[in-house]
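[1] Fold the following.
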Amino acid sequence: MSESQEKRQFTAEEWDYLTKYFVGNNFRYRQNIIIPKSVGPIQIKTNEEKMVESFFESCMFKSMMSCVVDTAEPQTARQVFREMKTTTLGYAKNFALIGALFSGVECVIESTRGKSDWKNGTYAGAVTGGLIGLRAGVKAGVVGAMGFAAFSTVIDYYMHSRF
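    Next comes the predicted model:
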């Protein structure tokens, strides 16, 4: 085994660096500003207060809280699952309609061209994306056509290169 393939172990300093990187550090670079006494009472934060404050401002804490915090009205698991079912069924219907539209357009293009190659998926993606985006305007239709065509081309390339 080469050195790059060996299992890597972190040192204590590296763990400390990663912790400070993801959770935040205790350094406040603008904490030493001199405030005149005429402004009002000065309250200097202790290191513990700074540490707690940096924890609550960290991305990890905000991410965890976004999973936990909900509306003011507590919901039961049954209510949450019912809402999830409704949302999931809506997404499934939209995905099915887009898939049906794409497949139908691709079939028509393939029949018209008389060829079965990567261009069919690209053209079908452009037509499908354009039709979907056209509901929001011409500019959105053009962007949707380009985006869906690029996505279809990448997926088609990926699927054909794997086998």
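[2] rest of the way, CA atoms for contacts and neighbours
    Noted.
[3] Nearest residue to Tyr123 in space, please, no chain neighbours.
    Leaving aside its chain neighbours, Tyr123 sits nearest to Ala149 (6.5 Å; criterion: CA to CA, 6 or more residues apart in numbering).
[4] The helix or strand where that neighbour lies: how far from the chain's middle?
    Using DSSP states H and E, the element containing Ala149 is helix 138-162. Mean-position distance between helix 138-162 and its chain equals 19 Å (CA atoms, centre = their mean, to the nearest Å).
[5] Now that helix: buried residues?
    140-153, 156 (16 or more other CA atoms under 10 Å).
[6] residues touching the residue nearest to Tyr123, list them.
    Gly121, Thr122, Tyr123, Ala124, Gly125, Ala126, Gly129 (CA atoms under 8 Å, 6 or more residues apart in numbering).
[7] just checking, the first one touches Thr153?
    Yes - under the criterion of CA atoms under 8 Å, Gly121 makes contact with Thr153 at 6.4 Å.
[8] another one to check against the first:
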Amino acid sequence: MEPQSAQAAARPLSSFMDVLLSDRYTSLRLIKNPFGDEIPPINPLKVQQFFTEGCLSRSCLMGIAGGGLGLLFGGFFFTMRPVDIDTTLPMWQQIKQSYKGFIPEVVQSAKSFAKIGFIFSLVECFIEKGRAAHDINNSVYAGCATGAALAYKSGPGAMLGGCAAFGIGSAVFEHFLGGHEAD
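    Next up, the predicted model:
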């Protein structure tokens, strides 16, 4: 009788691939129900539909993407601002002094961008589903609602200004970058 490692080495690689490509693994039926019935397979189209058509999931993804963009912009703008550094200190002390508030400022920028991305995407998705249309008006309405929501704590005047600024900005972005036909 051959040792077990020799048997495994003699087995062709295709049998391992046959296991991975079997119906059980391709349909994601990895566990069995303890009550005897097999768990129905997960439909990959339903998973894709959940992430592309679901308002909450799309908004969460846009919030994460906005947070990543906020990290980049926050780091860039932090390095562009003027700093007052004591030049008599050694180099590493100067670097520490110049980047003292780097992390909190970058995190605040990421939070702001994430909030904008989440709110805008959520409102736009609900408006798009409610109107059953995909056009520039959805972006304008969503921009207005986002601007007003972000300025909520500052009062009605700021909410009106935020609504106008974000609505106009959304219209300009959609007109030049959105690929929609002009209405």
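[9] Looking at structure 2, which of the contacts of Ala149 of structure 1 hold up?
    Retained in structure 2 (both residues aligned by TM-score structural alignment, their matches' CA atoms under 8 Å) from the contacts of Ala149 of structure 1: Gly121, Thr122, Tyr123, Ala124, Gly125, Ala126, Gly129.
[10] Need those in CSV (columns: distance to Lys20 of structure 1 and neighbour count).
    As requested, these are exported to CSV (distance: CA to CA, whole Å; neighbours: other CA atoms under 10 Å):
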residue, distance to Lys20 of structure 1, neighbour count
Gly121, 47, 28
Thr122, 46, 23
Tyr123, 49, 23
Ala124, 49, 26
Gly125, 45, 27
Ala126, 46, 27
Gly129, 44, 26
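[11] Quick check: longest helix in structure 2 by residues?
    Scanning structure 2 for the helix with the most residues, using DSSP state H, yields helix 102-131.
[12] what span of structure 1 lines up against that helix?
    Mapped onto structure 1 using TM-score structural alignment, helix 102-131 of structure 2 covers residues 84-113.
[13] repeat for stretch 60-70 of structure 2
    Against structure 1, stretch 60-70 of structure 2 falls on no residues (TM-score structural alignment).
[14] next one: stretch 23-36 of structure 2
    Counting by TM-score structural alignment, stretch 23-36 of structure 2 lines up with no residues of structure 1.
[15] do stretch 140-159 of structure 2 as well
    Against structure 1, the aligned range for stretch 140-159 of structure 2 is residues 122-141 (TM-score structural alignment).
[16] circling back: between the helix or strand following the longest helix of structure 2 and helix 156-177, what angle do the directions make?
    Per DSSP H and E, the first helix or strand lying C-terminal to helix 102-131 of structure 2 is helix 136-150. Computed by axes from the mean of the first three to the mean of the last three CA atoms, to 10 degrees, the angle separating helix 136-150 of structure 2 from helix 156-177 equals 150 degrees.
[17] Return the residues in contact with the residue lying closest to Ala149 of structure 2 once chain neighbours are set aside.
    Distances taken as CA to CA, 6+ apart place Met159 nearest to Ala149 of structure 2, at 7.1 Å, with adjacent residues excluded. By CA under 8 Å, 6+ apart, Met159 of structure 2 lies in contact with Gly147, Ala148, Ala149, Leu150, Ala151, Tyr152.
[18] for Gly161 of structure 2, same thing?
    Gly147, Ala148.
[19] and it, how far is that from His134 of structure 2?
    Applying CA to CA, to the nearest Å, the value for Gly161 of structure 2 to His134 of structure 2 is 26 Å.
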